[in-house]
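Visitor: Prediction below, plus the sequence it came from.
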Amino acid sequence: MRIYLVGGAVRDALLQRPVADHDHVVVGASPDEMLALGYKAVGKDFPVFLHPKTGEEYALARTERKTGRGYHGFAVHADASVTLEEDLARRDLTINAIAQGEDGTLVDPFHGARDIEQRVLRHVSDAFVEDPVRLLRVARFAARFAPLGFTVADETMALMRQMVEQGEVDHLVAERVWQETRKALGEPQPSAFVRVLRETGALKVLFPEVDALYGVPQRAEFHPEVDTGIHIEMVLDMAARLAPGNDLVGFCALTHDLGKALTPADVLPRHLMHEHNGIEPLRVLAARLKVPTEYAALAESVCREHLNAHRAFELRPATILKLLTSLDALRRPERLEVFLTACEADKRGRLEHENDAYPQAAYLREARAAAAGVTAAEFVARGLSGPTIGEAMEQARCTAIGQVKQSTAQ
């Protein structure tokens, strides 16, 4: 029985990045032997065990054989005869197919360490095409490692295009697409995720609403990058810069301009009412991918209201109160923070505008604080009751927001 550290722990150590999880592969052991040593069995589809003291995962070396379409269509073989090299061969990328022995020696049959040095994301073998989730994983790793200079190998891109052409990605279930997308939106450069999917043709299959934005022009005086698809990429990366790791802000950034794909050709490059036209495609996308309710709701708010955020200084106090109320921001200020960050990312996710200030955010925060400071107690003390309390509170909140606006103007 031999134990090796594998996967991300080895990769990240070689990249001199923090190591989060320690996964191990066990060669030359049976399930009964693992149980006898005190390990706890947790794997449903293949033998995975938790260490009795550390709780870290230890999986028996295994091979996989394709038996059907999609990522469920595999037969798994795991016993003491499976070698370490056979186990590593079933992995997706060479940088994830490196093992480290207990003495620190690397086992690297597919030259993953070399690809780490050369900053290349490369598939291990042609068996890569058998699991469509791997296409999403490569795109996600691109989003994570693009800031370090990583690119996808040409031959790997060719394989992924082949997977799309042969319909493999059509068999991805919504939960897995969303799981990988959500992770990618929390990476340092999520635009790379979108670009890889687009270059392989998968974006058109999985996110047709986003794919449709490419080639759609915007007014150059407001959007020097012109292409709406490029704008989305820039907003995604700005969101990652403003709120590192926040995939909720990332999803709002991804979907805020979907309405621009629906603008009639004779109206371009203007996009009248795009903030309202984007609601329906956003709802379709969210339903198809089974996006969590809070993500869908906040993305819809950003889609509908981002222009109001940009022109916040021009809005009447009553309109600002309506905006805050629609966000439920008086009770839940964290929702306003997500909204404002996504709006700031939109404003700064433009060519030559990356360093623009966004004073609207501070103004709306102050307006929210002023409005939230108005409570029912003072009106009850005055003897008001029933609907008149709500009416009085609304008027008082508008007055409080007006005072903020006046002081800001000064």
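Guide: Yep, it's here.
Visitor: okay, CA-based contacts and neighbour counts for the rest of this
Guide: OK.
Visitor: State the distance from Glu394 to Gly259.
Guide: Remark: distance between Glu394 and Gly259 (Cα to Cα, to the nearest Å) = 32 Å.
Visitor: And the contacts of stretch 240-251?
Guide: Outside stretch 240-251, the residues within contact range by Cα atoms under 8 Å, 6 or more residues apart in numbering are 182-190, 236, 239, 295, 299, 338-339, 341-342, 345.
Visitor: scratch that, stretch 139-157
Guide: If you take Cα under 8 Å, 6+ apart as the criterion, stretch 139-157 is touched by 118-123, 138, 180-181, 183-184, 187-194, 196-197, 199-200.
Visitor: quick one: which of those residues sit in strands?
Guide: Among these, the subset assigned to strands under DSSP state E consists of Val120, Leu121.
Visitor: which of the contacts of stretch 139-157 count as buried?
Guide: Buried members of the contacts of stretch 139-157, counted by 16 or more other Cα atoms under 10 Å: 119-123, 138, 180-181, 183-184, 187-194, 196-197, 200.
Visitor: element containing Glu86?
Guide: Using DSSP states H and E, the secondary-structure element containing Glu86 is helix 84-89.
Visitor: Give the buried residues for that helix.
Guide: Judged by neighbour count (16+ other Cα under 10 Å), helix 84-89 contains these buried residues: Leu84, Glu85, Asp87, Leu88, Ala89.
Visitor: Identify all contacting residues around the helix or strand following it.
Guide: The element immediately downstream of helix 84-89 (helix or strand, assigned by DSSP H and E) is strand 99-101. Where contact means Cα under 8 Å, 6+ apart, the residues beyond strand 99-101 that reach it are Ile3, Tyr4, Leu5, Val6, Gly7, Val10, Leu88, Leu106, Val107, Asp108.
Visitor: Below is structure B, check it against A:
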Amino acid sequence: MQIFKVGGAVRDRLLGKPVTDIDWVVVGATTEEMLAQGYRPVGADFPVFLHPKSGEEYALARTERKSGRGYGGFTFHASPEVTLEEDLIRRDLTINAMAEDDQQNLTDPYHGQRDLEDRILRHVSPAFAEDPLRVLRVARFAARYAGLGFTVAPETLELMRQLSDSGELEALTAERSWKEISRALMEDQPQVFIQVLRDCGALKVLMPEVDALFGVPQPEAHHPEIDTGLHTLSVLEQSALYKQPLTVRWACLLHDLGKGLTPEEQWPRHIAHEHTGLKLIKAVCERFKAPKDCQELALLVGQYHTHGHRALELKASTLLELLQSFDVYRRPQRFEEFIVACEMDARGRKGLEQRSYPQADYLRGAAKAAREVAVQPLLEKGFKGPELGEALKRERLKALKAYKDAASA
């Protein structure tokens, strides 16, 4: 029995990055031998065991063969005869197909170390094209390591293109897709993830609503970058630069989908794109079964982001409606995430990345003014039920008018 550290732990050590998760492969062992040493079985499809002390996962070396569509369409074979090289060749990228023993002696049959040094994301073997999930994984690694200068090898991009054209991507489950998408959006350069998906044709299969934004112009006076798709990538880039949470990044990706529906004869204007885009945002969220908080914020940002940009001009009554829509009294954090999404949208414009966004503090002040209206005095005056709600609304409107007057004084 031989035990090797494999995959990401080896890759990240060689890159000088912190190693968090460690994957282990066991060569030359049987299930019975693992059980005899106290390992606990956890793998449903193939033999994976938990270490009796550390709890880390140890997998028996295995080979795999394509047997059906999609990510799960494989049969696996694990036996003591399977070599380390045979186990490594089934992996996605050469930089993930390295192993080392307990003395840090490297086994690198597919030149992963060389590709690390050359900053190349390259597939290990033609079997790469058998697993559609790898399209998303490679795009995610591109987003993670773009800052180090990594790019996707042209021949790997070609295989990704073939996968995108094959119909295999449609076989991915919503859960598997969302897991990769959400992880990719939280990388340092999530815009690279979307760009790589677009480069290989996967974006038009997975998110045609986002793909449709490229080539759609906006008024140059407001959007010097003009192209709506490029603007979306820039907004996503800003959201990562400012370390925003997943909810905000997801909303930033989807906020302008309505512009993809604007008839060409109306370009570069996009009248009511906030409302036309809602059905598209909903469709994308449902397709990937995005978590409820991501869905809610994406829809609210899609509908109200132009309100955010015009915050200083809004009437007090419109401000109040905006605050009510977000339920700022019980869910203040959601309104805060809306504000920063609007700021990322404003910063995601060519040459305007550093421009101040006074609307943010103005909206925070408005929410504070409305929240500070006390309910108790109204209760003491005998208001209750629907009448209490109306009285509270009147007092909040009064408070917002006072706030607006003070801010413009």
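Guide: That came in fine, so what should we check first? Quantities reported herein were computed from a predicted structural model and do not represent experimental measurements.
Visitor: and Glu314 of the first structure, how many neighbours?
Guide: Applying the criterion other Cα atoms under 10 Å, we find 12 residues in the vicinity of Glu314 of the first structure.
Visitor: Same question for Leu35 of the first structure.
Guide: Neighbour tally, Leu35 of the first structure, other Cα under 10 Å: 14.
Visitor: Alignment lookup: it to the second structure.
Guide: Leu35 of the first structure maps onto Leu35 in the second structure when the alignment is built from TM-score structural alignment.
Visitor: Show me what counts as buried in the longest helix that the first structure contains.
Guide: Here the longest helix in the first structure is taken by residue count, with DSSP state H as the criterion, and it is helix 387-409. Applying a neighbour-count criterion of 16+ other Cα under 10 Å, one finds 389, 393-402, 404-405 buried in helix 387-409 of the first structure.
Visitor: what's the answer for stretch 108-120 of the second structure, then?
Guide: In stretch 108-120 of the second structure, the ones that count as buried by 16+ other Cα under 10 Å are Asp108, Pro109, Tyr110, Gly112, Gln113, Asp115, Leu116, Arg119, Ile120.
Visitor: and those as JSON lines, adding distance to Glu321 of the second structure?
Guide: As requested, those are exported to JSON lines (distance: Cα to Cα, whole Å):
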{"residue": "Asp108", "distance to Glu321 of the second structure": "61"}
{"residue": "Pro109", "distance to Glu321 of the second structure": "63"}
{"residue": "Tyr110", "distance to Glu321 of the second structure": "60"}
{"residue": "Gly112", "distance to Glu321 of the second structure": "56"}
{"residue": "Gln113", "distance to Glu321 of the second structure": "58"}
{"residue": "Asp115", "distance to Glu321 of the second structure": "55"}
{"residue": "Leu116", "distance to Glu321 of the second structure": "53"}
{"residue": "Arg119", "distance to Glu321 of the second structure": "51"}
{"residue": "Ile120", "distance to Glu321 of the second structure": "51"}
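Visitor: Among those, which pair sits farthest apart?
Guide: Taking Cα to Cα as the measure, those span a maximum distance of 17.7 Å, between Pro109 and Arg119.
Visitor: all strands in the first structure, in order from the N-terminus.
Guide: Taking DSSP E as the criterion, the first structure carries its strands at 2-6, 23-27, 40-41, 48-50, 57-60, 63-66, 74-77, 99-101, 106-107, 120-121, 151-152.
Visitor: and the first one, how far from the chain's centre?
Guide: With Cα atoms, centre = their mean, to the nearest Å as the basis, strand 2-6 of the first structure stands 31 Å off its chain's centre.
Visitor: Same check on the fourth one?
Guide: Using Cα atoms, centre = their mean, the mean C-alpha position of strand 48-50 of the first structure is found 29 Å from that of the whole chain.
Visitor: The third one now?
Guide: Distance of strand 40-41 of the first structure from the chain centroid (Cα atoms, centre = their mean) equals 32 Å.
Visitor: other SSEs contacting it?
Guide: Secondary structure elements in contact with strand 40-41 of the first structure, counted by 3 or more Cα pairs under 8 Å, 6 or more residues apart in numbering; DSSP states H and E, are strand 48-50.
Visitor: Not counting its own residues, what contacts the strand it packs on?
Guide: Outside strand 48-50 of the first structure, the residues that touch it by Cα under 8 Å, 6+ apart are Met34, Tyr39, Lys40, Ala41, Val42, Gly43, Glu56, Glu57, Tyr58, Ala59, Leu60.
Visitor: average offset between that strand and the second structure?
Guide: Once fitted to the second structure, strand 48-50 of the first structure is off its aligned match by 1.1 Å on average (mean Cα distance after the TM-score superposition for the first structure).
Visitor: In the second structure, which residue range corresponds to that strand?
Guide: Across the second structure, the stretch matching strand 48-50 of the first structure (TM-score structural alignment) is residues 48-50.
Visitor: which one of the contacts of strand 99-101 of the first structure has the most neighbours?
Guide: Taking other Cα under 10 Å to define a neighbour, the member of these with the most is Leu88, carrying 26 neighbours.
Visitor: what's near enough to touch that one?
Guide: Ala97, Ile98, Ala99.
Visitor: Surely the second one touches Arg11?
Guide: This means Ile98 of the first structure. Yes - counting by Cα atoms under 8 Å, Ile98 of the first structure touches Arg11, with 7.2 Å between them.
Visitor: So for those two, which residues contact both of them?
Guide: Ala113.
Visitor: More neighbours: which of the two?
Guide: Using other Cα under 10 Å as the criterion, Ile98 of the first structure and Arg11 rank with Ile98 on top: 27 against 21.
Visitor: Can you tell me the closest non-neighbouring residue to the counterpart of that one in the second structure?
Guide: Ile98 of the first structure maps onto Met98 in the second structure, with residues paired by TM-score structural alignment. With Cα to Cα, 6 or more residues apart in numbering as the criterion, Met98 of the second structure has its nearest non-adjacent residue at 4.9 Å, and that residue is Asp108.
Visitor: hmm, back to that, quick one, which of the strands of the first structure is nearest to Ala127 of the first structure?
Guide: Proximity of the strands of the first structure to Ala127 of the first structure was assessed by Cα to Cα; the nearest stretch is strand 63-66, lying at 8.6 Å.
Visitor: Superpose on the second structure and give me the mean offset of that closest one.
Guide: Taken over the aligned residues, the distance from strand 63-66 of the first structure to the second structure averages 0.7 Å (mean Cα distance after the TM-score superposition for the first structure).
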